[in-house]
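Colleague: Generate a structure from the sequence data that follows.
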Amino acid sequence: MIGENKEDAHNLALPYDTFDDATAGGDSPYKKSLNGVWKFYWQMGLETMRTDYREAGFDDRTWDNADVPSLWQLNGYGKPVYLCNSYPRVLSAKKSKIPTINQKQNELGVYRRSFTVPANWDGKEIFLHFGAVKAGFFVYLNGKKVGYSQGSMTPAEFKITDFVKPGENQITAEVFRYTAGTYLEDQDMWFLSGIYREVYIYAENKLCIKDFFAKTSLDETYTDGLLNLEVTLQNYAEKAEDAEVEAWLIDDEKQTLIDTVPIQATPGQSRLALTHVVEKVRQWSAEVPNLYKLVLVLKQGDKMLSYKSIRIGFKIIEIKGNVLMVNGRRLIIKGVNRHDFDPDHGWAVPRERYYQDLYLMKKANINSIRTSHYPDDLLFYELCDELGFYVMDECDMETHGVRRKDVPGDNPMWKEAVVDRMERMVLRDRNHACVCFWSLGNEAGDGENFMHMRNAALALDNRYPIHYEGDFDLTKSDFISRMYPLRPIVEKLKNQEAIKATVFDTVANALAADNKKVPVEMYKTKPVMYCEFSHAMENSLGNFQEYVDDFEQYEHMCGGYIWDYVDQSIRVVEDGVEKWLYGGDFDEGRTNYYFCANGIIGADRKPHPSYFEVKKVYANIKAHAVDVARGVVQIQNKNLFVSLEDWMIKWTVTVDGAVVQEGTVDSPAVEPLTSKEITLPYSLKSLPTGEALLTVSFVTKTDKPWIEAGYEQTFDQFVLENRPAVKSPAEGKVEFTKSGNTVSLNGNGFAAKIKGGALISLAYDGLETLDAMQPMKPNFFRPLIDNDRSYLNFVPKIVRIHPLYQWDRTSRQIKAARVKVKRLAGGQVQVNVKWLAPFVYGVRTVYTFDAAGRVAVRHCAAGILLPMLKVGLRTGVNPKLDHAKFYGRGPHETYCDRKTGGKIAVHEMKVAELEHRYMRPQENGNRTDVRSLELTGEDGVGIIIEAPAGKDFNFGAGYYSQEKLEAAKHLYELKQDPYITLNIDAAQRGVGGDLPGNTVLHPPYKMHSFKKYSFEFTVSPKK
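Modeller: Just a heads-up that it's a prediction; the model follows:
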């Protein structure tokens, strides 16, 4: 049973009393919210169930209070369960026993409250609306059973006219954590339960507009808007009624009466249709989301029965050949998958969070959202209509853990359920301008039931392409949809070559993949889409630029959706300590641990560094160098429908990070999909010596809902010239003594000591800059990021067996085999250290000290057998030197395969701000392409580390050693060291992200065995 006495799905427009009220929108006078405090009872184990609470007169005063909407596991009842691809043990996964639920482990949540029906609703039909309840529930009203519902991501409505009474009414909702429907809800998310979207009652006249569908499109020239309006009237009386329906279209203040259609409404449902052409329509797109207001008036003669209204947009989504189009222009999906999640409330997402999420997406140049993997709250679609996003609306249907067991497959047992879920989503959402694609679900196998879902969707709304990635025979989906394609497959998809299923694919498909065959002929009519790509699991999203380059170069590659938008971490506060929790933290049994953290932003909506990479790579404006010596650049507008007049160009010329020239110019009127050359008014004459860079920024001229004027939408940078200043060693003699492998050095205002080959002390004018607790030694290890851990992410208890931990052992076991000291001709002293350790060779560190305390460091190493994680030096730094100023890519963290979004500039911050706090502690805070770094105290005194002209290094600094980061499972477990850990690296491998929880590095971002890595830098006093 999927439902009992449920109303058919429909759009959620509610009635108003006047035309002006309907036009203005807002709360209907015929809606009464039941949100708020309900009485709550929870029971674990359902072998026996009490039923006394169903009675109207039951005394629930001793019960707990519960907020509606909410989820009971987040309020202390039961345990949250996180799984990414399987089911809790309460649900049998044995094919012969599906669907079977162990009722000893099932849970019941009973909600009760009272309400009154407004007196002016007398004589009307009354309905009870639940926005979403997980997983299934019975409703009782005044002691009588009203009905049942499952399918937990779309509304359930019941007609309660015959159940309500004057005065106080008592409602009971009996909610089950697991039902047979849970088998269709195995999405990569927490298993939670409760009434988590709004609850209300509403009233309709005996004769009412039950539903209507504003089927909008464009004509063949994309000039005029086409409206085909279908209206369903419901007559609850026992006799026919004559009526008229007026349809009005409002564009700003202009009101147009489209038509007045008479109808005889017989008992039950009657339907009418009308058409209208809007000449020179203002099109809707994500870039220019023009909306019209449609108002329907139901009347009998001069008597106005009710008014209903919605906002609509005119657009057309097409596939021409194998190219995806919007309003006649090629569309590239620059998208993201988004779970509807809040760290404190789960799926009961607060209203302000929707605004925050969509504003952040707009700022990051994201144009499309996949509602992974279920329909969202109504507010989400209303905001996407208004702000402009292309939405892939996805059905609440995933059977990941049993998808190879004919669920739903070809099994007729599941047909009604999956078709019902599809129809309810389409009927609720089809009027929204933002909806552009219907998706049949996610990771649920293949079979005839998907064709039933496709046909059901197209019968209700045939305007949009249908998507389903698990479509093995390519008959249900209008796209060739792939998840996480690796480079060999990417090359075939780009070149429209046949893809055959290998033995590996067969094995992978049996476990977790959907690596389907693609015959060449399929490319003729189906665009290639990556419904999930660039898996952003904490420190990830490497080589993102390469994917988007492909989308822009190949017309049949229509883009894709990053996995995913937001971490699904649950926040708790204990004894004043904020804790971010993940799977396994609730002693819940089977779990997939921290696989819930895949977002480009944290659960608290603080952007991860990957967010800024997305912002830069997804940008639709770009500057290209033409003749930058003369100031000539080309401005490219990748937008489809807007010119660049709303942006201003801000340009700066810097030398070694210092601004020497700057200015602003209005962006030229570069039309969509065109380019134009401009000349910026700077001069290269008389520039100081150093590296001269041109930065071209595109900033907004006016305020928008999501940003204020002056916001930098994107930027590009160009090297103008590089004339390094010549630095000579200081004159004078450095004194030194050597005892065994210990070398002590003194000069003009400085002293240094090397012990066992490691620099342990470097003092300037009495200020010790280093910390001997962490001597400067070679380092080859980084605290493993999730992608480094690979498949051991699923069994973190044995993660130490991973071969990459060899580099931790190598770093700990390294010893100085030889320390040589010699005096150079200019009075400098050179200390040459040869290091020995397993799995490396040619490890050398050469320190050259001059009389002023300037230390030139050269370091090199090569690995054998296993590719290294990094080559560099690690040292402790005086914690008083807690102010960092660096010239390189920033201000946020960057890595060699994720640095496009980092701006080369001088960035300043506290050392603590250099760190990035991922949910699970791991390698973080690296900066790439760094020319210089200053670490100073409050007085500005400290050290400066510089690369030679034309060279650079990586660095990371923070208060947690790599040992502590590696050992900690949660942020709250970390305790600061009494010193700053500074890593200065020649190279560090990329972070990857092509596959979930795997690095799968592209060749440029790997570190290769038997390759020598070397770099140089100098350390000097900063006074």
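Colleague: C-alpha only now, for contacts and for neighbours.
Modeller: OK.
Colleague: what's the neighbour count on Val855?
Modeller: Val855 has 24 neighbours, counted by other CA atoms under 10 Å.
Colleague: Check Lys727 too.
Modeller: For Lys727, the tally of surrounding residues (other CA under 10 Å) stands at 7.
Colleague: what about it, which helix or strand?
Modeller: Under DSSP states H and E, no helix or strand contains Lys727.
Colleague: Also Arg454?
Modeller: Using DSSP H and E, Arg454 maps to helix 448-460.
Colleague: so who does the nearest residue to Asp340 once chain neighbours are set aside touch?
Modeller: When the adjacent residues along the chain are set aside, Asp340 lies closest to Trp347, with 5.7 Å between them (CA to CA, 6 or more residues apart in numbering). Shown in contact with Trp347 (CA atoms under 8 Å, 6 or more residues apart in numbering): Ser70, Leu71, Tyr196, Arg197, Asp340, Phe341.
Colleague: can you do 10 Å?
Modeller: Trp347 sits next to 69-71, 132, 153, 190, 192-197, 339-341, 376-377 when contact means CA atoms under 10 Å, 6 or more residues apart in numbering.
Colleague: Now intersect the residues you listed with the strands, please.
Modeller: Those of these mapping onto strands are Trp190, Gly194, Ile195, per DSSP state E.
Colleague: Buried among these? Need that as a selection in ChimeraX.
Modeller: To isolate the buried subset of the ones in strands among the contacts of Trp347 in ChimeraX, counting by 16 or more other CA atoms under 10 Å, use the following:
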select :190,194,195
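Colleague: Let me know the outermost residue of the chain.
Modeller: Computed with CA atoms, centre = their mean, the residue of the chain farthest from its C-alpha average is Ala825, at 58.6 Å.
Colleague: That one: what's it in contact with?
Modeller: Lys733.
Colleague: if we can go back for a sec, need the ones in strands among the contacts of Trp347 in JSON lines with distance to Ala623, can you?
Modeller: Converted to JSON lines, the ones in strands among the contacts of Trp347 look like this (distance: CA to CA, whole Å):
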{"residue": "Trp190", "distance to Ala623": "43"}
{"residue": "Gly194", "distance to Ala623": "51"}
{"residue": "Ile195", "distance to Ala623": "50"}
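Colleague: which stretches of the stretch 651-800 of the chain form helices?
Modeller: 786-789 (DSSP state H, counting those that start in this stretch).
Colleague: to compare against the first, here's another:
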Amino acid sequence: MNSNTLKNILTSVFLIFSFLHSSLAQVDYQRIYLSGKDASQTVDWEFMVSDGRKADTWSTIPVPSNWELHGFGTYNYGHDHKNADRVLGTETGFYKHAFEVPSDWRGKTINIVFEGAMTDTKVKINGKSTGEIHQGGFYRFNYDISKLVNYGKSNTLEVEVNKHSANASVNRAEREADFWIFGGIFRPVYLEVLPNAHFSRLAIDAKSDGTFNSLIEINNPPKNAKVKIEIREKGSDLVIGNIESADISEGSWLSGKIEGIKTWNPEHPHLYEASFILMQNENIVFQKKETFGFRTVELREQDGFYVNGKRVVFKGVNRHSFYPNTGRALSEANHLEDILLMKEMNMNAVRMSHYPPDERFLDLCDSLGLFVLDEVAGWQQGYDTEVGPKIIKATVLKDANHPSVIIWDHGNEGGWDFENEKWFHEYDIQKRPVIYPWLVRNGVDTYHYLRYNAGIQRLTHGQIPFMPTEFMHGLYDGGHGAGLDDYWHAFKRNPVYSGGFLWVFADEAVVRTDRDGELDADGNHAPDGILGPYKEKEGSFYTIKEIWSPIQVQTFNLNANFDGEILIENQYTYSSLVDCKLEWKLFSVNGLESQSENHKKVINLPDILPGETKRIDLDLPDNFDQSDYLSISAYDWNGKELYTWSWPIHSPIDFAARELFEPNSSEMNMVQMEEENGQLKIQAGEMTYFFNLETGNLTKVQKGTKLFSFANGPTVEGMDSQVEKVYWEMDEEGSIQVHMSYSTYPKKATWTVNSSGLLSFESNGPAFGSGGIDFLGISFSYPEEKVKGVKWVGDGPYRVWKNRLKGAEFGLWEKAYNNTMTGYSYDNLIYPEFKGYHANFYAMELQTEEGNIQIYSGTPGMFFKLYNPENPPHATPGVTPKMPKGDISFLHQISPIGNKFSGPETMGPSGEKGSGVSHTGDTPFGIKLWFDFK
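Modeller: Got it, this is the predicted structure:
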């Protein structure tokens, strides 16, 4: 027996069980699924596609699904309509499915409901049309098929789905867009089995003061009908409120006041359940349950968004409904994973780009706590006034009772017809705000991809609440975290700021079943995520997590004189920190081998209200400075880790001195020198170093007869500087020093070969007044193909950019070599990336085929760079920053990164080029390094 046969048998058993249940519980709302409930539990239907792969041949396909992912039809990205080199698939899919209808369903209303099909959809039951063609690919639609089914017999469902619409505005809104376009029935299909008298609509408006209003529409209301509403906390059997109508014929509104309620918000998403009971002569005719939350949404003019009377700052992201293997057909696990990752980044909001989501996604936003901007499609062109009102109605009726949905988006970036706006409030009894992503309209400014400090009487300079619904366009490793700290501080200076939404949550790389399973992001159109296609975490993930943590540790200086007190700021909207905790730990780093935890303590935070800052005594032990670094983790009232910060206690030179110069740890040797053909050979014990006497560069390192290919440095990076003089001498301790002088930076530098065989380098600090500096320091070369990995003491484990330093923390880190191109290397996507800049450098061990090379720093605030990340072939100039040419660099300053549309200089102060400042007599920190090849 094959898996499809078994699946169909199990489906039949499920339907029979459901039918038996339906006859026993005739008054309850029922769903009988004809398809699977989601992409992880599908049902095979008969299927044929008109064009493209597997055309004109009947086979089977799982439902729900997108047919491209199962080998049918044609893959297209939304821009393909204007690309003459691409074949635009306009195929039609034909579905057939047989289902049984029990005899005892006679007299009931049977609706067939489609949660989503792309796009024009014709439905037949037993060869007869169910009604007009549905148009619009992301919306629920249904038909009453009570008069079309054969009771007590098998019935045939036929569905014809056109990938492109006969309505040009639908194609412009949905098919000619900056996202993948698919075909098929991609959301569930089910039957609603209802008594003839039933609720056809239940709309709830539950306010934060306990006021409960409901709009009730009844199909075929019986005589002497009444409606009773029982309200319970979700998951409880205890009724906390009853509302009852005298006579439903007197009106369709039912209202009441529930005392002692808990409001819904993302920090504490309290949910309730309303049981709507239709009664006739005290007998229950029909009942249906609706989940809701008590909360009030307001957009106050020249002020901001308020939920439950509290001004809201959105820390949000845009989310496509997408998974590489299944397209837009998603599972419970997909929805849950996405929401948990958003909350892990300390986000409180998500924008539905660019169409309404699955029903289940909103259920989870309700229960787990996320504000939702719910959007009708229209990427940059909108629906016409024929289709537009229908899809707005479908969206509102499906999603309106979800407390997480607090704003309607009318399209995106021009994807609207203003004439259609009125239909949102026609159907939404809550009258939520309606916004236009990228416009100043309806009292809010949502401008996209603003440059730092942009706008005249707009955005950070304006009087209207501003909330960019897209910003920090994160192509490859650019945007997102890069520049976010600058933007966020700039936003907060204006009292009407309302936050913003990053573009975008995850890379949309789809599995190409026509290319042996290759992942395809359509060039640079879709690799814009904070996460990879399978939710791999890029460096910006942790940057966002730190910047948006609702518990913030204010800056302090940690050293041996630290008094143990820090300032804690509460950036929650609704919650005190009284049930939150800090946990600190003290660690020792044992060379470059391991680290150990010395002490730890949990501190219960006091009643710090939203917006307040209070001083907290960590109660560190008196000998805390015997450890190497301190970490502090913040936890919310559920024990969820919000962020973990860490700080070194001692300076790099103290660490280096401890590791390299402990008493009697260095063997003394006779140093021998040989000068020949412009090269200086210095031997100390088993170590031999070779220097070029024209440049002062190290050219070769030898340990006994073993060669290390570490060479060609110091090469000055970031400035045009010429070597003016090189000479060598022996110092008083018998060490040999090679001195170099430069025309600009670093003016002077010195190599020292110690009698122990240890090699050190020291150069002057930056002492000049020129600007326009991308990076500054020195480099060396080492063959990349010989590198196996690296261990280091410093910030990690992710690389950093000048404008993305947050999210990397101090410690002992290790990673194997990889050549990941962020957002591109889908065949071998390994994070953290090996290549790039790393901050707060103390020590490193480069693990190579020739042996391990240890390098220690004596300079605070230094960076090191391991090779240059390769740029994906579709990279734009903003995400291809200038980099030092050398393989391994030690730097005072590193380069920033931009985003898809612009360079880093447009993204805030940390993205600007550096400028030197100096005065005669300055003694800035230079570069001090020790190289140990032993």
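Colleague: sorry, back to before: against structure 2, what's the mean shift for the next helix-or-strand element following the helix holding Arg454 of structure 1, could you check?
Modeller: Scanning forward in sequence from helix 448-460 of structure 1 by DSSP H and E, the next helix or strand is strand 466-467. For strand 466-467 of structure 1, the mean deviation from structure 2 after alignment is 1.5 Å (mean CA distance after the TM-score superposition for structure 1).
Colleague: and the residue mapped onto Gly136 of structure 2 from structure 1, how many neighbours?
Modeller: Gly136 of structure 2 maps onto Gly151 in structure 1 when the alignment is built from TM-score structural alignment. Gly151 of structure 1: 28 surrounding residues under other CA under 10 Å.
Colleague: What separation is there between Gly151 of structure 1 and Glu157 of structure 1?
Modeller: To Glu157 of structure 1, Gly151 of structure 1 is 12 Å away according to CA to CA, to the nearest Å.
Colleague: can you check Val37 of structure 1 too?
Modeller: 21 Å.
Colleague: excluding its backbone neighbours, what's nearest the equivalent of Pro188 of structure 2 over in structure 1?
Modeller: Alignment note (TM-score structural alignment): Pro188 of structure 2 maps to Glu198 of structure 1. Among residues not flanking Glu198 of structure 1 along the chain, Gly131 sits closest, at 5.2 Å (CA to CA, 6+ apart).
Colleague: corresponding residue for that neighbour in structure 2?
Modeller: When structure 2 is aligned by TM-score structural alignment, Gly131 of structure 1 is paired with Glu115.
Colleague: just Tyr464 of structure 1 next, same as before
Modeller: Under TM-score structural alignment, Tyr464 of structure 1 pairs with Arg432 in structure 2.
Colleague: tell me the contacts of the closest residue in space to that match that isn't next to it in sequence?
Modeller: Leaving aside its sequence neighbours, Arg432 of structure 2 sits nearest to Ile407 (CA to CA, 6+ apart; 5.7 Å). Shown in contact with Ile407 of structure 2 (CA under 10 Å, 6+ apart): 297-299, 305, 351, 371-375, 431-435.
Colleague: hmm, back to that, looks like the match of Gly131 of structure 1 contacts Pro188 (just checking).
Modeller: Yes - here Glu115 of structure 2 reaches Pro188: they are 5.6 Å apart, a contact under CA atoms under 10 Å.
Colleague: which position in structure 2 aligns with Asp259 of structure 1?
Modeller: In structure 2, Asp259 of structure 1 lands on Ile243 (TM-score structural alignment).
Colleague: Is that match within a helix or a strand, and which one?
Modeller: strand 239-244.
Colleague: just checking, what packs against that strand?
Modeller: strand 225-233, strand 253-257, strand 272-280 (3 or more CA pairs under 10 Å, 6 or more residues apart in numbering; DSSP states H and E).
Colleague: What's the local residue count around Asn924 of structure 1?
Modeller: 26.
Colleague: residues in contact with it?
Modeller: 538-539, 609, 782-785, 893-895, 914-918, 956-958, 962, 965.
Colleague: one step back: Val37 and Glu157 of structure 1: which is more packed in?
Modeller: In terms of neighbours (other CA under 10 Å), Glu157 is the more surrounded of Val37 of structure 1 and Glu157; the figures are 22 against 15.
Colleague: The stretch 301-450 of structure 1: strands as residue ranges?
Modeller: Taking DSSP state E, counting those that start in this stretch as the test, the strands found in the stretch 301-450 of structure 1 are 303-312, 317-320, 323-326, 329-330, 333-337, 368-370, 390-394, 435-439.
Colleague: Tell me the residues of structure 2 aligned with the last one.
Modeller: Just to be clear, that refers to strand 435-439 of structure 1. Strand 435-439 of structure 1 maps onto residues 405-409 of structure 2, going by TM-score structural alignment.
Colleague: The fifth one now?
Modeller: Alignment note (TM-score structural alignment): strand 333-337 of structure 1 is matched to residues 314-318 of structure 2.
Colleague: Return the residues in contact with the match of Gly136 of structure 2.
Modeller: 2-3, 132-137, 179-182, 184-185, 396-397, 417-418, 420-421, 424 are the contacts of Gly151 of structure 1 under CA under 10 Å, 6+ apart.
Colleague: Equivalent analysis for Gly93 of structure 2, please.
Modeller: Gly93 of structure 2 is in contact with 47-51, 55-56, 67, 72-73, 118, 121, 159-163, 183-185, counting by CA under 10 Å, 6+ apart.
Colleague: Surely it forms part of a strand?
Modeller: Yes - using DSSP: H, G, I helix; E, B strand; the rest coil, the assignment for Gly93 of structure 2 is a strand.
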